[in-house]
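*Asks:* My questions are about this predicted structure, shown below with the sequence.
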Amino acid sequence: MKNIIELSTQVGEELKAKKLLLSVAESCTGGGVSQAITEIAGSSEWFDCGFVTYSNSSKTELLDISASLIAQHGAVSEEIAAAMAQGAIANSEAHVSLSTTGIAGPTGAVPGKPVGTICFGWVVGGVTHTERLVFSGDRHAVREQTVAHALDKLLRYLKEL
């Protein structure tokens, strides 16, 4: 997989060329996607904002996700990843968004959701996409793979516009 800074640069080039702004909503990555994006000089031209919504209550307060939806599906679900990405769009000036929510470990696994389970959301061109993957490795490795995958998939969706 491409390195994170290279991916961030390419995402920025696509967004800038298409005159689009990005927002992100992160849980398990704790701002890692936003940090990777802001490593790129000039990212203020295409990056609007990032929401770090680690707790369920912050997802409700900052992204307008209903507590009942979280209770129904769990914070680590494609439904919540979709709602996070949609909430990032609704609560910013952005046109495009991505979200991450998951279990980076080493604890936190629940039945059906082992450590390394990550759910992603992307809103590109008005369409919401989600994905659920399970990464291996320690906490750092899971978070790094999550940031890279979120950016790589966003780049693919942007190129399809």
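*Replies:* Ah, there it is.
*Asks:* only C-alpha atoms for contact and neighbour calcs from this point on.
*Replies:* Noted.
*Asks:* Give the buried residues for the longest helix seen in the chain.
*Replies:* With DSSP state H setting the assignment, residue counts place helix 139-160 as the longest helix in the chain. Within helix 139-160, the residues scored as buried using 16 or more other Cα atoms under 10 Å are 139, 142-155, 157-158.
*Asks:* ok, the residue positioned nearest the centre of the chain - contacts?
*Replies:* By Cα atoms, centre = their mean, the chain has its centre lying nearest to residue 99, at 2.2 Å. Contacts were defined as Cα atoms under 8 Å, 6 or more residues apart in numbering; by that measure residue 99 touches 24, 25, 26, 27, 81, 82, 84, 85, 120, 121, 122, 150.
*Asks:* Kindly report the same for residue 114.
*Replies:* 103, 108, 134.
*Asks:* Surely residue 121 touches residue 78?
*Replies:* Yes: in this structure residue 121 lies within contact range of residue 78 using Cα atoms under 8 Å: 7.1 Å.
*Asks:* Next up, a structure to set beside the first:
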Amino acid sequence: MSNITLANAETLGRQLGLRGWKLAVAESCTGGGIAHAVTDISGSSAWFDRGFVTYSNQSKIDMLGVKVQTLESFGAVSKQTALEMAAGTLMHSQADLALAVTGIAGPTGGSAHNPVGTVFVAWIVKNFTAECTHLRLSGNRQEIRQQAIDYCLEKALALSRHPQ
């Protein structure tokens, strides 16, 4: 884990603590990397509620309430799925801020429509509308996953600083 990742996680923890907020995450392509980064910070139990590693489609359905129809119509790596993952994370946690990430880290699994490096990050702050960003990352599997983790931590930090 990079020093930037740890610094962002530590700063995020301080900021969430100041707001009295809790964070929850749903991770697919990052495989628990965001949760790992934030739980490396001592005292993170005060601001990190839980993480869902929903790598399979069935786990997205079972744990987060992603609709079968969404997965069939749009696929696991889509804006629609990421938004449903974020909403499910918020619903199944005590969080004020929920993040969800789904993507293709490679080297296999890519397609013309969703090449390796395609990542969707969705977020929702309690009582606000969910939003999603479509990323096109590059590098090998480890690099893509790390870039996604860092983006999610930076996004969470920005959201925790934004006046609501």
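*Replies:* Structure's in. What do you need? Predicted, not measured: the structure shown is a model, and the values here were computed from it.
*Asks:* re earlier: looking at the contacts of residue 114 of the first structure, spot the one nearest residue 65 of the first structure.
*Replies:* Sorting these by how near they are to residue 65 of the first structure, with Cα to Cα, puts residue 103 at the top with 19.1 Å.
*Asks:* ok, the closest one to residue 30 of the first structure distance?
*Replies:* From residue 103 of the first structure over to residue 30 of the first structure the distance is 12 Å, taken as Cα to Cα, to the nearest Å.
*Asks:* what residues do residue 121 and residue 78 of the first structure have in common as contacts?
*Replies:* Shared contacts of residue 121 of the first structure and residue 78 (Cα under 8 Å, 6+ apart): 130, 131.
*Asks:* Tell me which of these two has more neighbours.
*Replies:* Between residue 121 of the first structure and residue 78, counted using other Cα atoms under 10 Å, the more crowded position is residue 121 (30 against 22).
*Asks:* Now the helix or strand containing that one: buried residues?
*Replies:* If you go by DSSP states H and E, residue 121 of the first structure is part of strand 117-124. Of the residues in strand 117-124 of the first structure, 117, 118, 119, 120, 121, 122, 123, 124 count as buried by neighbour count, 16+ other Cα under 10 Å.
*Asks:* Count the residues that sit near the residue lying closest to the second one once chain neighbours are set aside.
*Replies:* Using Cα to Cα, 6 or more residues apart in numbering and skipping the chain neighbours, the partner closest in space to residue 118 of the first structure is residue 102 (4.1 Å). Burial of residue 102 of the first structure is recorded as 31 neighbouring residues (other Cα under 10 Å).
*Asks:* so residue 102 of the first structure makes contact with residue 110?
*Replies:* No: the pair residue 102 of the first structure and residue 110 does not pass the contact test of Cα under 8 Å, sitting 11.3 Å apart.
*Asks:* for residue 159 of the first structure, what are its contacts?
*Replies:* residue 14.
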